[in-house]
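Asker: Let's see this in three dimensions:
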Amino acid sequence: MTQRLTLDEALARAGREIERADYDRADATLRAILAAAPGLPQALALMGRISLIEGRNDMAAGLRRLAGLGLAPAHILDIGAYEGWWAGLARSIFPQAHILMIEAQESKGAILEAEAARLGNAHLRVALLGPESGRPVRLHIPDTPYGSTGTSLYPERSDFARRTEERVQTRLDDLVKGEPPYDLIKLDVQGAERDVLEGGPNTLATAKAVIVEVSMLAYNQGAPLMAEIVRYLDERGFQMLDFVDPRRGKGGILYQADAIFLSRASALVPDRVW
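Answerer: Just a heads-up that it's a prediction; the model follows:
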């Protein structure tokens, strides 16, 4: 029996397990398939189906749903890489992709270089992105129990102590000039997502999918809220498709999440629901 037939049979078995609501067994079957055939779209689509049925709405589920729609990025941009956890997750879903991690914090360089080496076919550039290359800006770095997560051009509205660094911005288009198109762009830069995109119109124009951290409430002083980000990307040909990793504050109030957008110029936007 050929490997292709073996995979077909395993996929069929996983489908039957899902129909029987035996999701744990189906998950194990699909993980075995992905170990043998990393990034197999049919397996990722079935894993996305399990996530929907069980109400999972994390980043991994969102990336699997993108793969199930046919996204197979050759090049991925991880903007706001921090310590590389998202790049590792993206590698598990899209094993063949080249990943460029971009991080503003120079102190994260050694950690990210090690993660790039571990992942393979991944690289790091330390740069503070913005709408204009050479512009001096002030970077706000909070001191939290979780480290320096939350670093941004826009001060976080929290009681944590913070320090500032004087830095110089670089446009995204200048940083990646001459490189192949990036099919998937992820941005998690604490309210500065639009600033980054304004410096990368050419990079954005060739993307098939964009993942952006959005805020419903004013989490960072002066940063645009979700409605502005959705409108900005809509005007540039991107349709919001999904919503993952919702974060809730006191009283269960939703204040942040990651929004997934698809280019209307791509073939990825579904033309029907069922």
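
Asker: contacts and neighbour counts: CA atoms only from here.
Answerer: OK.

Asker: Residues touching stretch 29-48, excluding its own?
Answerer: If you take Cα atoms under 8 Å, 6 or more residues apart in numbering as the criterion, stretch 29-48 is touched by 7, 10-11, 13-15, 27, 61-62, 64-65, 67-70, 92-96.

Asker: Also stretch 217-233?
Answerer: 154-157, 190-192, 194, 214-216, 239-240, 255-256.

Asker: at 10 Å what do you get?
Answerer: Outside of stretch 217-233, the residues that reach it under the criterion Cα atoms under 10 Å, 6 or more residues apart in numbering are 150, 152-158, 190-195, 197-198, 204, 210, 212-216, 234-236, 238-240, 253-259, 261-263.

Asker: These, buried ones only, as a PyMOL selection?
Answerer: Written as a PyMOL command, the selection of buried residues from the contacts of stretch 217-233, which uses 16 or more other Cα atoms under 10 Å, is:
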select buried, resi 150+152+153+154+155+156+190+191+192+193+194+195+197+198+204+210+212+213+214+215+234+238+239+240+255+256+257+258+259+261+262+263
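
Asker: one more, for comparison:
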Amino acid sequence: MDRNLCNKLNNLKLFGFNPNNILDLGAHHGIWSYNCLHVFPTAQYMLIEPIKYEELIHICNKITNFNYKNLLFYETETEVDWYEMKNTGDSIFKERTHHFSNCEPVKKQTVTLDTIFEKEKYDLIKIDCQGAEISILKGGQNLIKNTEFIILEMPFCGQYNANVSSFSEHINFMEANNFVVFDIIGQHIHDNRLLFQIDIIFINKNSSILNKAQNMIDTMGK
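Answerer: The predicted structure follows:
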């Protein structure tokens, strides 16, 4: 169990957050949703992964409130270059590490969130898609209007994936779509000294939990 993740999610629960539907984009083997299940056991989970991992299929068959779609999401429905080594670095945006130095792209068809989930509502969305987070959200701007929390893996120092938007561009995009930073959920550090990626929880500005958080600040010192 990822205790840090569970503690952060449990903090949302203490604020009164109790999601009915959770969308996990970049599910890999389903471990993130499995951890989340410990905090929100009654929620329905939709796990998205463009690679057909047997581990993911197995866990979705085993857990009744897990569902799975084998799709690649992007800002438009089109054909893109896809860099695949069958690990957590697979992406539309090529990883700049040595692991992908000899990886040649293949063509893959993409879909959008607003097309696939036109009639759905997700209270919590997590996106860990190796630099494609903003591109995916651009294709789901109607969907996220009714989402309370979004968790994004974001670049921090340097460029881990080629041609990816900067940290500040991620913040500005979320602000423009009515979301602000709520908490830091994880840090990716290389060699104990380089913070190259960061996982951030964003909250919808219309959420009542944001008012609760502000009230906590306003009553400090009383």
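
Asker: what's the TM-score for these two chains?
Answerer: TM-score for the superposed chains, counting by TM-score structural alignment, normalised by the length of the second structure: 0.90, backed by 211 aligned residues with a Cα RMSD of 1.6 Å.

Asker: Now do the same contact list for the residue at minimal distance from the centre of the second structure.
Answerer: By Cα atoms, centre = their mean, the mean C-alpha position of the second structure lies nearest to residue 127, the distance being 1.6 Å. Residue 127 of the second structure makes contact with 23-27, 48, 133-134, 136-137, 150-154, 199 under the criterion Cα under 10 Å, 6+ apart.

Asker: Could you see which of these carry over to the first structure?
Answerer: When the contacts of residue 127 of the second structure are mapped onto the first structure and checked using both residues aligned by TM-score structural alignment, their matches' Cα atoms under 10 Å, the preserved contacts are 23-27, 48, 133-134, 136-137, 150-154, 199.

Asker: Just these: which are in helices?
Answerer: 133, 134, 136, 137 (DSSP state H).

Asker: Closest to residue 76 of the second structure out of these?
Answerer: Within those, the smallest distance to residue 76 of the second structure is 8.5 Å, found for residue 136 (Cα to Cα).

Asker: That closest one maps to what in the first structure?
Answerer: In the first structure, the residue matched to residue 136 of the second structure (TM-score structural alignment) is residue 196.

Asker: residue contacts, its match?
Answerer: For residue 196 of the first structure, the contact set (Cα under 10 Å, 6+ apart) comprises 79, 128-132, 169-173, 187, 189.

Asker: can you pick the most crowded of these?
Answerer: Ranked by neighbour count (other Cα atoms under 10 Å), the contacts of residue 196 of the first structure have residue 129 at the top, with 29 neighbours.

Asker: I'd assumed residue 195 was in contact with that one.
Answerer: Yes. Because the distance of 7.7 Å satisfies Cα atoms under 10 Å, residue 129 of the first structure is recorded as touching residue 195.

Asker: Can you pull the residues that touch both of the two?
Answerer: For the pair residue 129 of the first structure and residue 195, residues contacting each of them under the criterion Cα under 10 Å, 6+ apart are 171, 172, 189.

Asker: which position in the second structure aligns with residue 97 of the first structure?
Answerer: Taking TM-score structural alignment for the superposition, residue 97 of the first structure sits opposite residue 43 in the second structure.

Asker: An error on my part: the question was meant for residue 175 of the first structure.
Answerer: In the second structure, residue 175 of the first structure lines up with residue 116, judged by TM-score structural alignment.

Asker: pretty sure its match contacts residue 73?
Answerer: Yes. In this structure, residue 116 of the second structure sits in contact with residue 73. The criterion is Cα under 10 Å, and the distance is 9.4 Å.

Asker: got any residues that touch both of these two?
Answerer: Between them, residue 116 of the second structure and residue 73 have residue 140 as joint contacts when contacts are counted by Cα under 10 Å, 6+ apart.

Asker: how much space is there between residue 208 of the first structure and residue 178 of the first structure?
Answerer: In this structure, residue 208 of the first structure and residue 178 of the first structure are 18 Å apart, going by Cα to Cα, to the nearest Å.

Asker: For those two, indicate the residue with more neighbours.
Answerer: Between residue 208 of the first structure and residue 178, counting by other Cα under 10 Å, residue 208 is the more crowded of the two (24 against 8).

Asker: now the equivalent of that one over in the second structure: how far from residue 106 of the second structure?
Answerer: Taking TM-score structural alignment for the superposition, residue 208 of the first structure sits opposite residue 148 in the second structure. For residue 148 of the second structure, the distance to residue 106 of the second structure under the criterion Cα to Cα works out to 35 Å.

Asker: cool, and residue 4 of the second structure?
Answerer: In this view, residue 4 of the second structure and residue 106 of the second structure are 36 Å apart by Cα to Cα.

Asker: same check, this time on residue 10 of the second structure
Answerer: Between residue 10 of the second structure and residue 106 of the second structure the distance, using Cα to Cα, works out to 40 Å.

Asker: more neighbours, those two?
Answerer: Each of residue 10 of the second structure and residue 106 has its neighbours counted (other Cα under 10 Å); residue 10 has more, 18 against 12.

Asker: Pull the contacting residues for the more buried one.
Answerer: Here residue 10 of the second structure is in contact with 4, 16, 17, 18, 36, 38, 39, 40 (criterion: Cα under 10 Å, 6+ apart).

Asker: Kindly tell me how buried the nearest residue to residue 7 of the first structure once chain neighbours are set aside is, as a neighbour count.
Answerer: Nearest non-adjacent residue to residue 7 of the first structure, counting by Cα to Cα, 6 or more residues apart in numbering: residue 33, 6.8 Å away. Per other Cα under 10 Å, the neighbour tally for residue 33 of the first structure reads 22.

Asker: so which strand or helix has residue 33 of the first structure?
Answerer: helix 23-36 (DSSP states H and E).

Asker: What segments of the second structure are strands?
Answerer: Taking DSSP state E as the test, the strands found in the second structure are 21-25, 44-48, 66-69, 79-82, 106-109, 124-127, 149-155, 179-190, 194-204.

Asker: Mind telling me what residue 239 of the first structure corresponds to in the second structure?
Answerer: Per TM-score structural alignment, residue 239 of the first structure is aligned with residue 180.

Asker: How much space separates its match from residue 140 of the second structure?
Answerer: Summarising the geometry, the distance separating residue 180 of the second structure from residue 140 of the second structure, computed by Cα to Cα, is 17 Å.

Asker: Fine by me, we can end here.
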